[in-house]
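Participant: Sequence below, structure please.
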Amino acid sequence: MHVELRSDTFTLPTQAMREAMFAAPLGDDVFGEDPSVNALEQKVAEMFGMEAALFCVSGTQTNQIAMSVHLSKGQEVICDELSHIYLYEGGGIMANAGASVKLLKGDLGRLTRAQIEAAISPDDIHACESKLVSLENTVNKGGGSVYSSESLQEISDFCRHINIPLHLDGARIFNAMAVTGQTPKQFGAWFDSISVCLSKGLGAPVGSVLLGSHAFIKQARRVRKRLGGGWRQAGLLAAAGIYALDQHVTRLKEDHARAKEIALICAGLPWVDSILPVTTNIVIVQLKEGIRSVDQVAELKSKGIFCAPFGPQYIRFVTHLNFDDAALSAFKAQIIQ
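Facilitator: Okay, here's the model as predicted:
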């Protein structure tokens, strides 16, 4: 059996989602006339208690649009060294916004108010201006780690106090909420802009939504067009996003439970040294000394288990909508062959 655990981006639309897609009313989104896109944007904005939203092709696009709106050339964004916006978006902060990055070392990718406060550049012409703080929740490279409400409130209060915007890369934000019990409206109150992915744990085929104020989204729409991101009858994809938000949020806890089972299985394997704490749907395994991740990934692939190298001695497993109990049983049987 093919056991797919490389990423939650490998999910395929369910039959019900496909039916919703084909039934979607369509128009030209560049002209603002696709009713399904408009409905998705309104739905997500209202869900998070924010003024406006913009439907885009990917989380990288929404993050990079946010960087370009918030930052100007010669300014900097403060983020953790494990941040997706820094590691996995093709150098977009520099290429798109012309901005610099100040990297901090947090706890599994999570920063504190004290760290951020200490990192703010002085008001000095020799220093790069600190003009944005960006957090990630859950933290991909942190093994799906999540922020507490107390920490987010402290960081939000500080950023508001010094008048620096706070952005959230919320690619797996609904996974975080499934653990903490936080609500979308809480995040809308904490952050000035939010990127929400629909194509990971929620199982839509394509798309992310960028949230912010009316003025912010107006600028974001212009940047999206400049990046070639204006699309036409995108309502087919927006309908999938609407269906995912309505049907696939509450089931995320199932993915988390299966991720914990994977961690328990892996803990007893002879090639495993340690495992990062498993909070959501990501399992990051550290290999024993002398074992390379590319070799171990190849070995698992030969057994029908597909996972991803995550550094020289780390591999990542990610549970998702299409990884069910039968797949978990197959994983357990095949990994010990």
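
Participant: Only C-alpha atoms from now on, for both contacts and neighbour counts.
Facilitator: OK.

Participant: Give me the nearest residue to residue 27, chain neighbours excluded.
Facilitator: Using Cα to Cα, 6 or more residues apart in numbering and skipping the chain neighbours, the partner closest in space to residue 27 is residue 34 (3.8 Å).

Participant: scratch that, residue 7
Facilitator: Leaving aside its chain neighbours, residue 7 sits nearest to residue 318 (5.1 Å; criterion: Cα to Cα, 6+ apart).

Participant: Let me see the ranges of the strands in this protein.
Facilitator: For the chain, the strands defined by DSSP state E occupy 3-4, 52-56, 75-80, 100-104, 129-136, 166-170, 193-197, 208-212, 272-275, 282-287, 305-306, 308-309, 314-318.

Participant: Put together JSON lines for those strands, with distance to residue 117 on each row.
Facilitator: Formatted as JSON lines, the strands of the chain follow (distance: least, Cα to Cα, whole Å):
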{"stretch": "strand 3-4", "distance to residue 117": "41"}
{"stretch": "strand 52-56", "distance to residue 117": "29"}
{"stretch": "strand 75-80", "distance to residue 117": "10"}
{"stretch": "strand 100-104", "distance to residue 117": "11"}
{"stretch": "strand 129-136", "distance to residue 117": "10"}
{"stretch": "strand 166-170", "distance to residue 117": "13"}
{"stretch": "strand 193-197", "distance to residue 117": "20"}
{"stretch": "strand 208-212", "distance to residue 117": "24"}
{"stretch": "strand 272-275", "distance to residue 117": "31"}
{"stretch": "strand 282-287", "distance to residue 117": "30"}
{"stretch": "strand 305-306", "distance to residue 117": "41"}
{"stretch": "strand 308-309", "distance to residue 117": "34"}
{"stretch": "strand 314-318", "distance to residue 117": "32"}
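
Participant: Next, the structure of the following sequence, for comparison with the previous one:
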Amino acid sequence: MAFDNGVADFRSDTVTRPTLAMRKAMAEAEVGDDVYGEDPEINRLQDEAAAIVAKEAALFVASGTMANQIAVGAHTRIGDEVLVARGAHVRQWEASAAQANSGVAIREVDAPAGAIDLDQLGGYLNQRADDHVGVYRLVSLENTFNGSLVPLDHMARAISIARDAGASVHLDGARLFNAAVAAGVEPSEVAAGTDTVAFCFSKGLGAPVGSVICGPSETIREARRIRKRLGGGMRQAGVLAAAARVALAGWRRLEEDHVLASNLALALRDVPGVGDIAQVDSNMVIIEQEHFPVDISRFLTELEAQGILCGKLSSTTMRIVCHQDVDSHDVERLVGVVRALVD
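Facilitator: Have a look, this model is predicted:
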């Protein structure tokens, strides 16, 4: 359902508000000083997060960007290069943090719908012995990728190529649970074979704040040091972890968001003039201007005037994200605006 002010916000699943259960858990949270490792709620969350992705340990951090940047710092040395899918979040949406914080370069590899080109990946990794190029010490994968599910068998092949070359593998699983739902598997299967994995509590899971990085105990010990270096040590943050624990326990609810997004895509395809809409794997509908009968900027302005918000990935690409705070009525409102503009 729309927010109390009547606005239906499809810009991102980051706009979700904490549920009553989350607020209650926050109010009742048992807290301590997490920099000393003494916050019971955070310790429980870290144990639960590590267990659900079958890793040894986990570290609660402020954001997905911080989780990814900690992983880059933990796996690399100054002057190394990190291989990522073209358009990856760690490359495009993290304010050049890897370069600024860890002194590494980012090398993009072609990756249709996030599935990294395996030949290119292998080609770069085979250059590790060449003193003329940086050392490719880390491969960072992403799943889901702009809402698309990267096939798990493809991920496994990429991980195998990295392993054979002696490179570490990090998974930016900001929406890892959407990937698990889309693939019909447990979250641990999405994270299988990776050295570290990060995921967000504050996107589709619906918590107000927080992400986590999971991996071997030794790596997470180093991650704690890097978190401190980034100013990310939080004290009585169990009030945040309490909401995250509620969110984590309810991850299977994401199926509802996927169904809603799929229904939205189907409804839009029935509107005269709307062309091919990209396959909907999870909770996002991606629309390109070439397949849409109305100028996207004009459409977004009209939507906003009617209390509906959507986002743009670029001047020609619109993103509509379904989450726990929008429903079928809001979808009908959105589709109604499209029909009115086309008519």
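
Participant: sorry, back to before: so what corresponds to the residue nearest to residue 27 of structure 1 in structure 2?
Facilitator: Taking TM-score structural alignment, residue 34 of structure 1 has residue 39 as its aligned residue in structure 2.

Participant: Surely that match touches residue 240?
Facilitator: No. At 11.0 Å, residue 39 of structure 2 does not count as touching residue 240 under the criterion of Cα atoms under 8 Å.

Participant: one step back: what residue of structure 2 matches up with the residue nearest to residue 7 of structure 1?
Facilitator: Per TM-score structural alignment, the equivalent position to residue 318 of structure 1 in structure 2 is residue 321.

Participant: okay but its match is in contact with residue 11, surely?
Facilitator: Yes. In this structure, residue 321 of structure 2 is within contact of residue 11 by Cα under 8 Å, at 6.0 Å.

Participant: Mutual contacts of the two, please.
Facilitator: The contact sets of residue 321 of structure 2 and residue 11 overlap at residue 310 (Cα atoms under 8 Å, 6 or more residues apart in numbering).

Participant: who has more neighbours, those two?
Facilitator: Set residue 321 of structure 2 next to residue 11 and count neighbours by other Cα atoms under 10 Å: residue 321 wins out with 25 against 18.

Participant: any idea how far the more buried one is from residue 253 of structure 2?
Facilitator: Distance from residue 321 of structure 2 to residue 253 of structure 2, counting by Cα to Cα, to the nearest Å: 15 Å.

Participant: Skipping its backbone neighbours, what lies nearest residue 223 of structure 1 in space?
Facilitator: Nearest one to residue 223 of structure 1, counting by Cα to Cα, 6+ apart, is residue 65 at 6.1 Å.

Participant: So what does the one you found match up with in structure 2?
Facilitator: Here residue 65 of structure 1 is matched to residue 70 in structure 2, going by TM-score structural alignment.

Participant: how many other residues sit next to that match?
Facilitator: Neighbour tally, residue 70 of structure 2, other Cα under 10 Å: 26.

Participant: which residues of structure 1 does stretch 90-103 of structure 2 align to?
Facilitator: Stretch 90-103 of structure 2 maps onto residues 85-98 of structure 1, going by TM-score structural alignment.

Participant: Then stretch 256-265 of structure 2?
Facilitator: So stretch 256-265 of structure 2 sits over residues 254-263 in structure 1, by TM-score structural alignment.

Participant: give me every residue that touches residue 25 of structure 1.
Facilitator: 34-36, 235.
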